[in-house]
Structures are given as C-alpha cells and as structure tokens.
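> how would this look folded up:
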Amino acid sequence: MKIKVGIVGGAGYTAGELIRILLHHEYAELGAIVSSSNAGNAVHQVHDDLVGETELRFATELAGDEDVVFLCLGHGNSKAWLQKNTLPESTAIIDLSNDFRLAADAEFAGREFVYGLPELNRSRIQQAQSIANPGCFATAIQLALLPLAQAGRLTDDVHVSAITGSTGAGQGLAETVHFSWRSNNVSIYKPFTHQHLGEIGESLAQLQPQLGADIHFIPYRGNFARGIFASVYTPSELTQDEARALYQQFYADAPFTTVSDKEIHLKQVVNTNRCLLHVQKVGKQLLITSAIDNLVKGASGQAVQNMNLLFGLPETTGLILKAVNF
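Predicted coordinates:
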C-alpha cells in the first residue's frame, strides 16, 4: 500500500522537514508539493539538504488524487486555502497551522478537525479524516502535564518557562530571526498571552473537567536553531516516586514519549520525534522538564505520526530518527 501525499505551502521549514521524513517513509508516495512562490523550481533549490535526495519540482496545484494533503501554510492561511480549494471527502487533511486546533474552530468546510496529539487522542485520530496538528510549545507543555490532569492533580497554578530555537519563528524576515540579533541573545515574547495557551487549556480540561489551575507561561527565544526545552512546575502533594510512577504508567504505550530517570537536555531529542520528560520533587513543587524538537515532534514528525494512525500503520513508521548528540 502506498499513501499518495500532497503538500501545500512547500517552501517553509515545516514543509522541508516533512519532505525529508516522507522521502524515507516506506508507505508514502510523495507527489505534488505546491508553492506559489517557487513553482517550477527544484525542491532541493529551496531545501538544500535534499540535494541528491529528490528531483521533484514545486507545483502550482495538487494532482487531485491524493490520499492525504498536508497544509504547511501560515497561521490563518489554511482556512483561506480551503475556502478557495475543494478536496474530495476521501482525501484526509493534516493541517500544521493553528487554524483548527480549538474546539470553536474544529468544524470548517464540512469537515471536523480532530486535535492531533496522539498521547491524548489516539483513538479519535484513528477514526478521523481531518487533523489539526498541535503547536510546538503546546506539545512540549501538554506532555508535561497530561498525567497530572488525568489523575485530577492539577489543583494549583502551573508556571512554565520554555525556550525555543529560531526555526520556531518560520522563514519570514523579522528582526528577531536575524542571526546577528539572535546570536548570543535571549529574550521573552508574548508573556502570559501565547497563542498555544488555548489548546493547552482545552486538552487539560478534556482529562480534568474541573480544572483548578491557571497556566502562567513565559516563552523565550533561544540563540540556537531548533528544539524546545520547557520547565513546568506546580505545587503537589505527590512524592517524587509517586509522580514518576504516574508518568511512567500514563506513557507506557506512547512510543515517542519517555520518562527519564536522569535530567534531560535538548541534544537528546533534536532531529527526532521524541519527547523526553524528567520529573522531580523540590520542596512542595513538582518540577517536570520536557524536551522536543520543535520541527519534528513539535510539527512535521507529529504530522507523520498522525498520518500513520489515520492509515492504520504503526505510529513509528518512517520516524525512527537519530538524535544529533555531538
């Protein structure tokens, strides 16, 4: 069985990562890669890590016979694209923007988008036809908190500090993505108001309807290219051993989420679809650290993980990737 794949918005970081993964996916047949700004150009001219990997060229439109279409468009543009373009009902959609992640936006153009966090919604994803892929910060933070929510243990405010690499800002030009600005520099942005807070809150409430906690989130821009490292803490009556057992049980069947006995760092997850978690008790505070690659588990890898679930494949298909540890 080959899954015919189309990509819309093929020139950005997430699309490049998606192409890299799908070219080596044994059940994927990569077809039209649509880019209005690069139509006719070789894909490897834009994504130069793919030199020698593919001779595909960017297209102006989809072929029309795709089994699944990935929308790698900027936030707000997926809705606009679907309003102008009609896909067959049989074609699955996996959207990597934030257009359909919230419950209020989940129904659109005759489709119902399921929130695509496999560790939370695996069975719903398997039955879905349209997927809203989670945000990168949202993925790292939710995976740090879901076990507590399921156990009804989020009863006090949660504080989060998380830092992301420059690729999280996309390829658009802005002062804060220039190398000369980002190098040897750290800054915060959107304190307490980050757009991923909405999806985080909805996911936690799905497991703990009477959520007794506010999430106070400070995002940081890092001076590195890729990865997210989140420090999440909240008062808890659990002992360290009880908390670790809770997390290990929750993620026992999650192939990409691992609870580490040792403290974690970014190099363990960069270039992989993994999330590493570490749980420790310090005084009255339960501290959970979470690390992912923002372009893989935080975007394109998770999108392929969702595709695998949609088409009845093992979640790990095409996603056994090596970390860049040195």
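> From now on I want contacts and neighbour counts done on CA atoms only, so please keep to that.
Fine.
> now Arg122, what's its secondary structure?
State at Arg122, reduced to three classes by DSSP: H, G, I helix; E, B strand; the rest coil: helix.
> what does Ala149 give?
Put simply, Ala149 is helix when judged by three-state DSSP.
> got the contact list for it?
With contact set as C-alpha atoms under 8 Å, 6 or more residues apart in numbering, Ala149 has these partners: Leu204, Ala205, Leu207, Gln208, Leu211.
> Farthest-apart pair in the residues you listed, please.
The span of these, defined through C-alpha to C-alpha, is set by Leu207 and Leu211 at 8.8 Å.
> Mind listing the shared neighbours of these two?
What both Leu207 and Leu211 touch, as defined by C-alpha under 8 Å, 6+ apart, is the set Ala149, Gly152.
> before we move on, back to that, which one of the contacts of Ala149 sits closest to Asp95?
The shortest gap between Asp95 and any of those belongs to Leu204, at 21.4 Å (C-alpha to C-alpha).
> does the closest one really touch Leu146, like I thought?
Yes - checked against C-alpha atoms under 8 Å, the pair Leu204 and Leu146 is within contact range at 6.4 Å.
> Can you list the residue ranges for helices in the stretch 101-250 of the chain?
If DSSP state H, counting those that start in this stretch is used as the criterion, the helices of the stretch 101-250 of the chain fall at 118-126, 136-150, 179-182, 197-207, 240-250.
> Find the residue closest to Gly16 in space, skipping its chain neighbours.
Counting by C-alpha to C-alpha, 6 or more residues apart in numbering, Gly16 lies nearest to His47, which is 6.0 Å off, once chain neighbours are set aside.
> Can you get me a residue count around the residue lying closest to Asp293 once chain neighbours are set aside?
Spatial nearest neighbour of Asp293, excluding adjacent residues (C-alpha to C-alpha, 6+ apart): Gly227 at 4.1 Å. By the criterion of other C-alpha atoms under 10 Å, Gly227 has 28 neighbours.
> one more, for comparison:
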Amino acid sequence: MKTVGIIGGSGYTGGELLRLVLNHPALELNFVYSTTRPGFAISDTHPDLLGTTSMNFTDQVNLEVDVVFLCLGHGNSSKFLEQKRFSDQTIIIDLSNDFRLSSDSEFMGRKFIYGLPELNKEAIEQTNAIANPGCFATAIQLALLPLAKENKLSNSVHINATTGSTGAGVGLSATAHFSWRNNNVSWYKPFTHQHLGEINETIETLQGSKPQIHFLPHRGDFTRGIFATAYTSYQGTLEEAKELYKNYYANDPFTHVSEQEISLKQVINSNNCFIHLHLHEGTLLVTSVIDNLIKGASGQAIQNLNLIFGWEEKLGLNLKGSTF
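Model (predicted):
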C-alpha cells in the first residue's frame, strides 16, 4: 500500500480525489491538509463519505508520504512546495496550472511531466512529478491529437465547449448562483481561456507547427461534464479519419471512438473520453465528451499515478457511469 496525502481536499476536485483514493485497492489515505477546516470531519464537507472514512482534515503535513496530490488554486502549488519540502522519493501530482507549460516545468530540482497519458505515457512512467492537464485542455487535446500527430491540422480550428458549474469551483460568484445558472447558458473568456497555452504547446510540439485555434468556452446549466466540438478542414474520407483515431487510441483504455453520435451523460462519473467524427463537405467535426472532475482532473491524476507505479492503468478507475 502506498501512502497518500492530499493538499486542499475541501473543493470539488479534492472531494472527487478523496473518493478515488479511499476506494483504490493500492492506496492508503494518510492525511488531508486544509487551512480552513482543520479538525473538522471530512464527511461534514463531503457528506457522501459518511461511513467511508472517519478522518478529519488537518493542518499538519507528513513530508514522507509516498504520494502527494496538490488540489490548490492556480498559483498556490509552487508557493506551498517552497514552504513544505517533501522527500525526494515522494511523488508529486499537481492539479493546478503552475507547472503545465514547458517554461514552468522545472521547479526545485524536479521536472514536471505534462500528465496527459494519451500523449506522454512513456515519460509519465519514468517521472516523480506530474502537471495534471486542465479539464478543457483534456477534452480538446483528445479531440485533436490524432490529427496533429499526422500533421493534418493545416488550417484554423474552431472549438466550442460547454462545462458544468463544478468547473468554476466551490467559491461563490454571481454566475455560479443557482438562480443565475439554472435554465441559462453563456460564454466567457472568448478566445483567451487559460487552457489555450497548454493546448497550443502540445499541438505545436506534436505537429511541428501551430494552427490558429479559436476557442469559445460556455457555461452550462448542469453540474458536471464537458461537451466539446472542434471542426477544421480535412482532406480525406470519414473512414480514413475514423481509422486514424482508432489507431491512435488503440492502446488507451479510457479514450474510445464511437460510431454513434455521443452525449454528455455517457461519460459522467467515469474516467472515459468518448469521441465522435462527422465529415461534411471537407470539414471534419470532432465531438469529445468527458467528466470534468474525473478524466478532466482527479481521475486522470490517479491514471497518471497508476502509470508511475507500473500498475494496471485502470486500477481503481473502473467506475460506474449512469446514463439516466
């Protein structure tokens, strides 16, 4: 059993990670660090964990745990690691954006590997530090990787993606309020979303050139999941495109190409990404759906950890989805 510490376990991402760690057959939860809830029962914040754990949040950190997950706000992981020096043997998996770009990947003697298994599996298996991708970035990159690998993103790419309210975190804001969000849809950060940095870097590295990517994110009136559509010019048949995608993801247990049209509920509460392809007059439409809290965050973090330890990639991630 490998011991695990979680830094910041009171939010949506931290709560999802807690559920996965507590039910993982090879992991033992050692502590959950919180500056706002030390001494309070974890199940008070995450009521669904009543009967699963009797642990409390703590303001103490065990620097010798085998694994530490950082579920902190963007910009806070690097500050925390400067204050708390974990053992060189401790694996660090950061779920913020502090180390995702190559210019930020080297920190205090560690080289953080960008943790998208469908892109960097071999490098992930050899590292002790992971920069977990963003949720939008995960859905969008999985939609584009096969095209970039074959240098087929020669024209601009247009992307629309809608996320649930959990993507905004637990903090209060006007647009997260039930009365505003219910029966409502809106866009935000048009063409400037922070996940574009990691998306552009991945595509440019894989393809050798960077197409112009136009990304318009939307807020949806549901709690979890991302429904993304990307379209670009494509020279080839639909069957050729399907073969390209199926070959690329042939050894990836969580990413699947569907012959049928897909919907968001198919992946909720799972670590899956489902992809569908549609060709219309030389334009390829790629639809990608994920659960933003699992494949887009905590599930992918566990997937990365499984790879690092040489475990079966799906260990602890055989989750039950619910379509209805």
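> Count the neighbours of the residue nearest to Gly16 of the first structure for me.
Residues near His47 of the first structure, counting by other C-alpha under 10 Å, number 18.
> what's the counterpart of it in the second structure?
For His47 of the first structure, the aligned position in the second structure is His46, judged by TM-score structural alignment.
> Likewise for Tyr220 of the first structure?
Residue pairing (TM-score structural alignment): Tyr220 of the first structure is matched to His218 of the second structure.
> any idea how far Leu144 of the second structure is from that match?
Using C-alpha to C-alpha, to the nearest Å, we find His218 of the second structure at a distance of 19 Å from Leu144 of the second structure.
> ok, back up a step: and which of the contacts of Ala149 of the first structure is nearest to Thr289 of the first structure?
The closest of these, once distances to Thr289 of the first structure are taken by C-alpha to C-alpha, is Leu204, at 17.4 Å.
> Now do the contacts for the closest one.
By C-alpha under 8 Å, 6+ apart, the contact list for Leu204 of the first structure reads Gln142, Leu145, Leu146, Ala149, Leu211.
> Can you give me the neighbour number for the last one?
Okay, so that is Leu211 of the first structure. Using other C-alpha under 10 Å: Leu211 of the first structure sits among 18 other residues.
> Would you confirm that it contacts Ser203?
No - with contact defined as C-alpha under 8 Å, Leu211 of the first structure and Ser203 do not form a contacting pair (10.6 Å).
> Tell me the spacing between the residue of the second structure positioned farthest from its centre and Phe222 of the second structure.
Distance from the centre of the second structure peaks at Glu281, with 32.8 Å (C-alpha atoms, centre = their mean). Computed as C-alpha to C-alpha, the Glu281 of the second structure to Phe222 of the second structure distance reads 33 Å.
> related to what we said a few turns ago, most tightly surrounded among the helices of the stretch 101-250 of the first structure?
Mean neighbour count (mean count of other C-alpha atoms under 10 Å) peaks for helix 136-150 among the helices of the stretch 101-250 of the first structure, with a mean of 24.
> which residue lines up with Ala291 of the first structure in the second structure?
Aligned counterpart of Ala291 of the first structure in the second structure: Val289 (TM-score structural alignment).
> Now do the same contact list for that match.
Ala139, Gly225, Ile226, Phe227, Ala228, Ile262, Ser263, Leu264, Val267, Cys273, Phe274, Ile275.
> How about it: what's its closest non-neighbour residue?
Among residues not flanking Val289 of the second structure along the chain, Phe227 sits closest, at 4.8 Å (C-alpha to C-alpha, 6+ apart).
> Map the one you found onto the first structure.
With TM-score structural alignment as the criterion, Phe227 of the second structure lines up with Phe229 in the first structure.
> the strands in the stretch 201-326 of the first structure, which residues?
Listed in chain order, the strands of the stretch 201-326 of the first structure (DSSP state E, counting those that start in this stretch) span 215-221, 228-235, 257-260, 275-282, 285-292.
> close enough to count as contact, Val170 of the second structure and Tyr12?
Yes - the pair Val170 of the second structure / Tyr12 is scored as a contact, 6.6 Å apart, by C-alpha under 8 Å.
> that older thread, please report how far the match of Tyr220 of the first structure lies from Thr138 of the second structure.
16 Å.
> can you check Ile302 of the second structure too?
The spacing between Ile302 of the second structure and Thr138 of the second structure, counted by C-alpha to C-alpha, is 15 Å.
> show me what contacts the residue in the first structure that Asn56 of the second structure lines up against?
Using TM-score structural alignment, the partner of Asn56 of the second structure in the first structure is Arg57. By C-alpha under 8 Å, 6+ apart, Arg57 of the first structure lies in contact with Ile33, Ala39, Gly40, Asn41, Ala42, Val43.
> Please repeat the previous calculation with a cut-off of 6 Å.
Contacts for Arg57 of the first structure (C-alpha atoms under 6 Å, 6 or more residues apart in numbering) come out as Gly40, Asn41, Ala42, Val43.
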